[in-house]
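Undergrad: Prediction below, plus the sequence it came from.
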Amino acid sequence: MSQIPTLDIRRFTEPTSQADADAFVAELGAAYREWGFAGIRNHGIPQALIDDAYRVFSQFFALPEETKRQYHVPGGGGARGYTPFGVETAKGAQYSDLKEFWHIGREIPRDARNADVMAPNLWPEELPAFREVGYDLYEALDQLGSKVLSALALHIGLPGDFFADKTDQGNSILRPIHYPPITTPDIPNVRAGAHEDINLITLLVGASAEGLEVRSRKGEWVPFTADADTIVVNIGDMLQRLTNHVYPSTTHRVVNPPGEKARQPRYSTPFFLHPNPDVVIDVLPSCITPDNPSRYPEPITAQGYLEERLREIKLK
């Protein structure tokens, strides 16, 4: 594979034959084994919902700084609400990322078993549409992510519903991001430093400008700007650990564009699909072979792993 593939998920969700569904599973699995990334088209999420979400998210980021900061939760690790510009820092990076963002989490009853580690959402009072549009997009991406996980489970010999009861109360996050225009020449920071994601899989819906780059197995940075109707889905560290690196969590970054393009803002909205907080991440026996012995003898809960990583990226 010389480039990151884009696949039609209707071959899996609405197959013309079992053979076509099986072929999709094989092609998707091969893409993730090679790249850790793939594009998904014909995903069924209405373009109108995506457009509405980007409109209302950009309206939020255009609010005055003091207004946005009212929704920052000190000590909350960025779990809900607003995280200001220049806070998050890629693991091992010297400089912070050039971005601000908001976190929408799963809506759960406050007496649910994981309520102590899944805080209630905050919603900006200045934009009444933010809640409805933002959570509609959250739920649509959550459902799409479940379909991708089902195909990945089948590819490694597990039942298609293997992840269903492990993610139905997952601490997943929708993150609208604003990368402001870059007006300082020769700034050492980049919009998002080279990193791997923490979660099971990430679904990136839309991006108003290029900049995403993925590091290949050869160590080369490969630009990946998807078509407008395509959602980029990549493997996170939790799934890499669970599958003993059968599915690699690939390093990626968002670079600063050249020339006048740097003076344009960039918006993107990833959805980080997480397991339920109390799920134990332990290497799957089917992913242990003589050629690939277990790399992680000690299991860890999803919540324990998340907290460990949040400290590393300066959110806790």
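TA: Looks like it came in fine. Numbering: from 1, shown residues only.

Undergrad: Please count neighbours and contacts with C-alpha atoms only from this point.
TA: Noted.

Undergrad: Could I get the full set of helices for the protein?
TA: 10-13, 18-34, 47-61, 65-69, 129-155, 164-167, 237-242, 302-312 (DSSP state H).

Undergrad: try this one side by side with the last:
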Amino acid sequence: MADFSSIPVLDWSLSQGPQKPLFLSQLRHAIINVGFLYLKNHSVPASLVDKVKDYSPKFFDIPQEKKDKLRMANTPHFLGYSRFGAEVTKGEIDQREQLDFATEYECKYKEGDPEYVKLWGPSQWPDDEDLPGFRATMSEYFDHVATLSYRFLELLSESFGLAPDALSIFLKDPNDLCHRGKVVKYPALVPGSSDQGVGPHFDPGFLTFLLQVSEQPGLQVQNHQGEWIPASPVDGTFVVNIGKGLEAVTKNIALATSHRVLSPPIGSGPRYSVVFFQSISQDVRLSDYHLEFPEEVVAMQKARGDGKADSVNYGEFKTDLSGVANLISRIKSHPDVTEKHYPELFAKYFPNGMPLKASAY
């Protein structure tokens, strides 16, 4: 079984010139055998990344009552603010607070539509007088990362021996996608508390682009033997990883890898990060599509084998529509939103009423 003890670093600039074959070879190895990589020299302007890094801590410094006005339960889109300790992963409380937001999008739900259509909609933002420029900066950044994610997916297809547009059927019209993400704060560890910033989990969808804002370590990736490999911040890079949706549609050739975040050490400062989750069309069922891969790509997947993982989630991508899979994961994570906006689904998934803890994993 092929395994890894470090996270590969790929140079995006190689993909734009005569060394593109080298980049594709490195990408194929990273996607099949690791499921994680650092991406340097990417196309998102460094000045914009610096602005995002500057703004990220500032959101958490605004008064608590102003953050609470943005609470996720205000809307059916599962977008908004979550207080510290509001989520649970693998049965333990996550030691973080966060603001979930998305690319600009107006909800298209109308009476009679599937419930999952409600999932996509406008974000909740702090007032500009409280945090001037925050919304504009984060929205501009997300637009740039979305563009990068489309090009990355084309190169990923090529690295597998497929046409560049082989996966575009799952995105359909990029102008009708609501990419999701969050800005997160992980406070430093307090004596006697759990060190679970966020517990072992997989990501949904196709691609995740993570900006590690601060220098605090904590992100760890689980290799095939079950060992936890650090993915510490590397200046000027994104961490890119594969979601369960892409794993499902490639019949496990692309690897979704379990990962977690540990709280920063006692006495250190908090860790901040900004995450972009590439969405795919809500009304596609990934199991309805069959992609043919070259023999050498299939051989690489077979040589890798199946590894160990501490987390299991998003299995619905193998059987249900993408929108259903994503909605179920949100429902399990946020029963307060579900109770208010999806009462029938709340009764289905929480027949005993509001749980003391909720967990998608």
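TA: Good, I have the coordinates. This structure is a prediction, so every number in the text was calculated from the model and none was measured.

Undergrad: circling back: out of the helices of structure 1, which is closest to residue 101 of structure 1?
TA: Among the helices of structure 1, the nearest to residue 101 of structure 1 by CA to CA is helix 47-61 (8.3 Å).

Undergrad: for that closest one, packing partners?
TA: helix 129-155 (3 or more CA pairs under 8 Å, 6 or more residues apart in numbering; DSSP states H and E).

Undergrad: Please indicate which of the helices of structure 1 has the most neighbours on average?
TA: Comparing the helices of structure 1 by mean neighbour count (mean count of other CA atoms under 10 Å), helix 237-242 comes out on top with a mean of 22.

Undergrad: which other helices and strands contact that helix?
TA: Against helix 237-242 of structure 1 (3+ CA pairs under 8 Å, 6+ apart) you get strand 280-281.

Undergrad: out of the helices of structure 1, which comes closest to residue 88 of structure 1?
TA: The closest of the helices of structure 1 to residue 88 of structure 1 is helix 302-312. By CA to CA, the value is 9.4 Å.

Undergrad: Mean distance between that closest one and structure 2 after superposition?
TA: In this overlay with structure 2, the average offset of helix 302-312 of structure 1 from its partner residues is 1.6 Å by mean CA distance after the TM-score superposition for structure 1.

Undergrad: which residues are in contact with that helix?
TA: 77, 91-92, 117, 198-199, 238, 274-281, 316 (CA atoms under 8 Å, 6 or more residues apart in numbering).

Undergrad: Also stretch 68-85 of structure 1?
TA: Residues from elsewhere that reach stretch 68-85 of structure 1 (CA under 8 Å, 6+ apart): 60-61, 97-105, 119-124, 310, 315-316.

Undergrad: Select only the buried ones of those residues in ChimeraX?
TA: One line in ChimeraX is enough to select the buried ones among the contacts of stretch 68-85 of structure 1; burial here means 16 or more other CA atoms under 10 Å:
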select :60,61,97,98,99,100,101,102,103,104,105,119,120,122,123,124,310,315,316
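
Undergrad: circling back: among the contacts of helix 302-312 of structure 1, which ones are in strands?
TA: 280, 281 (DSSP state E).

Undergrad: List only buried entries from the contacts of helix 302-312 of structure 1.
TA: Applying 16+ other CA under 10 Å to the contacts of helix 302-312 of structure 1 flags 77, 91, 198-199, 238, 274-281, 316 as buried.

Undergrad: Next one: residue 178 of structure 1 from residue 211 of structure 1, what distance?
TA: 13 Å (CA to CA, to the nearest Å).

Undergrad: These two: who's more crowded?
TA: Shown here are residue 178 of structure 1 and residue 211; by other CA atoms under 10 Å, residue 178 has more neighbours (23 against 18).
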